[in-house]
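Peer 1: Got a predicted structure here, sequence first:
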Amino acid sequence: MRNKAIQVKGLQKSYKQLHVLKGVDFDVEAGSIFALLGSNGAGKTTLVKILTTLLKPDDGTAIVNGFDVVEETDKVRKSISLTGQFAAVDEILTGRENLTMIAKLRHLNNPRQVADDLLNRFGLIDAANRSVSTYSGGMRRRLDIAMSLVGNPQIIFLDEPTTGLDPEARLEVWKVVQELTEQGTTVFLTTQYLEEAEQLADRIAILHEGKIIANGTLADLKNFSLLQRWSM
């Protein structure tokens, strides 16, 4: 059996009178793709912020790579990476310069080689010396994910990574995500799109009004009535 990369139990979070997370429980297996499916306002981003130590929960526990997100924030941060809804790349720099800069910030040996390895892996080597401002949406997102993998984090969090992308660019990102687990990376993906969760995830959890209302493989959830309504 795989080890648990993430363990969440009884997680709660409120903003003043708004109760966003209402006792969330789930586990994520190491080396898998886990999709958190939910509409806008369901609490997906709040949950990701807690798991990545950007926000403290009001109650409950979250263990990431064996470390408590509240008590061992530095250890959690060293073993994860987060890619938000919009590509965090410098458009003035080239693709190679973006990656080299991150490698230097993380004090890695031979940052240029690190950059070139990732450019090759993500199919961007031919555009390595072009300004990112000339990249398509799909290329920018691929570069953004590549930057998140500098230093080989054990877990990568992708918060709605295909938001705003056209269908072709979405397919590009899907291919990249599927390839991540081949390298042993655990992927935690949030999405509003059922099709995306179906295509990518080993397990899917549905977050609705702050609670997990379903959690399992796609086969497990096929007969779940709320999943059927989601796809309508």
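Peer 2: The structure has been received and is ready for your questions.
Peer 1: rest of the way, CA atoms for contacts and neighbours
Peer 2: OK.
Peer 1: from the chain's centre, how far out does stretch 174-182 sit?
Peer 2: Between the centre of stretch 174-182 and the centre of its chain there are 12 Å (CA atoms, centre = their mean, to the nearest Å).
Peer 1: got it, and stretch 5-21?
Peer 2: Distance, centroid of stretch 5-21 to centroid of chain: 18 Å (CA atoms, centre = their mean).
Peer 1: What helices and strands are in contact with the longest helix seen in the chain?
Peer 2: Ordering each helix of the chain by length in residues (DSSP state H) puts helix 167-180 first. The contact analysis (3 or more CA pairs under 8 Å, 6 or more residues apart in numbering; DSSP states H and E) places helix 167-180 against helix 137-148, strand 186-191, helix 194-200.
Peer 1: Of all those, which one is nearest residue 72?
Peer 2: strand 186-191 (19.5 Å; CA to CA).
Peer 1: Identify the residues contacting that closest one?
Peer 2: When contacts are defined by CA atoms under 8 Å, 6 or more residues apart in numbering, strand 186-191 is touched by residues 5, 29-39, 44-45, 154-161, 177, 180-181, 197.
Peer 1: Enumerate every residue touching residue 230.
Peer 2: residue 194.
Peer 1: how close does it get to residue 216?
Peer 2: Using CA to CA, to the nearest Å, we find residue 230 at a distance of 15 Å from residue 216.
Peer 1: The one helix or strand residue 6 maps to: which residues count as buried?
Peer 2: If you go by DSSP states H and E, residue 6 is part of strand 4-15. By 16 or more other CA atoms under 10 Å, the buried positions in strand 4-15 come out as 4-8, 10-13.
Peer 1: this is the other structure I want to compare:
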Amino acid sequence: MILVEKLVPPIKTENLTKIYKLGGKEVRAVDGVNLEVPKRSIFGLLGRNGAGKSTLIHMLMGTILPTSGRGTVLGYDIVKESLKIREKVGFMPEGLGFYEDLTAEQNLMAIAKLMGLKKPTESVRECLKLVGLWEYRQRKYGEMSVGMKQRLGIAQALLKDPELLVLDEPTSGVDPDGAREFRRLIQELNKQGKTIFISTHLLYEIGPLFTHIAVMRQGKIVVQGSVSDLKEKLMAGQGYVYEVELSKPAQVIIDRMCSLNGVKEAILEGNKLVVLCSKPLAPTLLSLLEGYGVESFRLAKPTLEDIFREFSG
């Protein structure tokens, strides 16, 4: 008998909404969010502070009730089965609740026993080793660096060996070394088959990790999809930018470029030529540039930061 794995998205929402009443006015912290997170993805929930990311995450984890709409996490309903979600999902909230005067090992042991793990000592040891804190297990939480504290937060989220990790602003305040260690850890966990859902507004630290993203603005998801697809869509909408290095630049190149159908603008600064086109024109441009000493020719693709700036407002 062949067992077929049920293809349930790790996270899925339909018109999920949270409305607060402040001073007689309604504030839509989360406004009709439709979200689907692919299995085994590293999914980035991006948005500026106040966009609604944390409220959305707490609804997914069942710690805040939605006003309307529905959602499932690992197939469990976020309202009716929230306890099951918290049992199954590894969650690292933005504010870590560890005891300052307990060691890393003591903090994790306390949590493991509260969870009712069958082998708490073994689980704690494995998680501390996985996040690179085993040699610091006797260090008190209050004496740890920000990066070490964040790694301890991930360790507690891993105690149940979950298939889904939800991390809220995990690199806030982390130095470059800590961010680098975080990226290494997340990549390793993803290779193990885990789906990882991360909210952040700090793209330069962990942006390269993401396979998929959604951008939130004023409580709404304004764009979502795979990073590669979104880059292609942005490039198609904004145009194709070619960057050329020339050993024999000449101002006449500008006129020749701008006479082509599909060229929107051409800029020559020193030996660097930038050509903005409304459609792919690489072969035509290279043909026209013969004799000007083309040393390099590249299509400048949009970055994750470009997508964020375009849609986050």
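Peer 2: It's in. Computed from a predicted model, the values in this text were never measured in an experiment.
Peer 1: In the second structure, point out the residues matching the longest helix of the first structure.
Peer 2: Helix 167-180 of the first structure corresponds to residues 176-189 of the second structure when matched by TM-score structural alignment.
Peer 1: Out of the helices and strands packed on helix 167-180 of the first structure, which gets nearest to residue 60 of the first structure?
Peer 2: Among those, strand 186-191 sits nearest to residue 60 of the first structure (CA to CA), with 19.4 Å.
Peer 1: tell me the helices in the second structure, going along the chain?
Peer 2: Under DSSP H, the second structure gives helices at 53-60, 82-88, 104-115, 120-130, 146-158, 176-191, 203-206, 227-238, 252-258, 282-288, 304-312.
Peer 1: List the contacts of the aligned partner of residue 160 of the second structure in the first structure.
Peer 2: The equivalent of residue 160 of the second structure in the first structure is residue 151 (alignment by TM-score structural alignment). Going by CA under 8 Å, 6+ apart, residue 151 of the first structure touches 103, 106, 108.
Peer 1: quick one: residue 85 of the first structure from residue 95 of the first structure, how far?
Peer 2: To residue 95 of the first structure, residue 85 of the first structure is 19 Å away according to CA to CA.
Peer 1: Kindly tell me how buried residue 237 of the second structure is, as a neighbour count.
Peer 2: 11 (other CA atoms under 10 Å).
Peer 1: how near is it to residue 231 of the second structure?
Peer 2: Relative to residue 231 of the second structure, residue 237 of the second structure is positioned 10 Å away (CA to CA).
Peer 1: In the match of helix 167-180 of the first structure, which residues are buried?
Peer 2: Quick answer for stretch 176-189 of the second structure (16+ other CA under 10 Å): 178-179, 182-183, 185-186, 189.
Peer 1: could you dump the helices of the second structure to CSV with distance to residue 74 of the second structure?
Peer 2: Below are the helices of the second structure laid out as CSV (distance: least, CA to CA, whole Å):
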stretch, distance to residue 74 of the second structure
helix 53-60, 10
helix 82-88, 7
helix 104-115, 19
helix 120-130, 22
helix 146-158, 16
helix 176-191, 16
helix 203-206, 24
helix 227-238, 23
helix 252-258, 54
helix 282-288, 46
helix 304-312, 28
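Peer 1: Out of those, which is closest to residue 138 of the second structure?
Peer 2: The minimum distance between residue 138 of the second structure and these falls on helix 104-115, with 6.2 Å, by CA to CA.
Peer 1: Where does that closest one end up in the first structure?
Peer 2: Against the first structure, helix 104-115 of the second structure falls on residues 95-106 (TM-score structural alignment).
Peer 1: Same question for stretch 67-85 of the second structure.
Peer 2: Taken onto the first structure by TM-score structural alignment, stretch 67-85 of the second structure occupies residues 58-76 there.
Peer 1: what sits up against that stretch?
Peer 2: In contact with stretch 58-76 of the first structure (CA under 8 Å, 6+ apart) are residues 4-14, 23, 50-53, 56, 79, 154.
Peer 1: can you put the buried residues of stretch 176-189 of the second structure in CSV and add distance to residue 196 of the second structure?
Peer 2: Formatted as CSV, these follow (distance: CA to CA, whole Å):
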residue, distance to residue 196 of the second structure
178, 18
179, 16
182, 13
183, 12
185, 11
186, 8
189, 8
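Peer 1: just the residues you listed now: which is nearest residue 284 of the second structure?
Peer 2: residue 183 (40.7 Å).
Peer 1: Okay, that closest one and residue 176 of the second structure: tell me how far apart.
Peer 2: Residue 183 of the second structure sits 11 Å away from residue 176 of the second structure when distances are taken as CA to CA.
Peer 1: for residue 98 of the second structure, same thing?
Peer 2: 23 Å.
Peer 1: for residue 223 of the second structure, same thing?
Peer 2: Taking CA to CA, one finds residue 223 of the second structure at 29 Å from residue 176 of the second structure.
Peer 1: What of residue 230 of the second structure?
Peer 2: Plainly put, residue 230 of the second structure is 27 Å away from residue 176 of the second structure if you go by CA to CA.
Peer 1: How about residue 14 of the second structure?
Peer 2: Applying CA to CA to residue 14 of the second structure and residue 176 of the second structure gives a distance of 37 Å.
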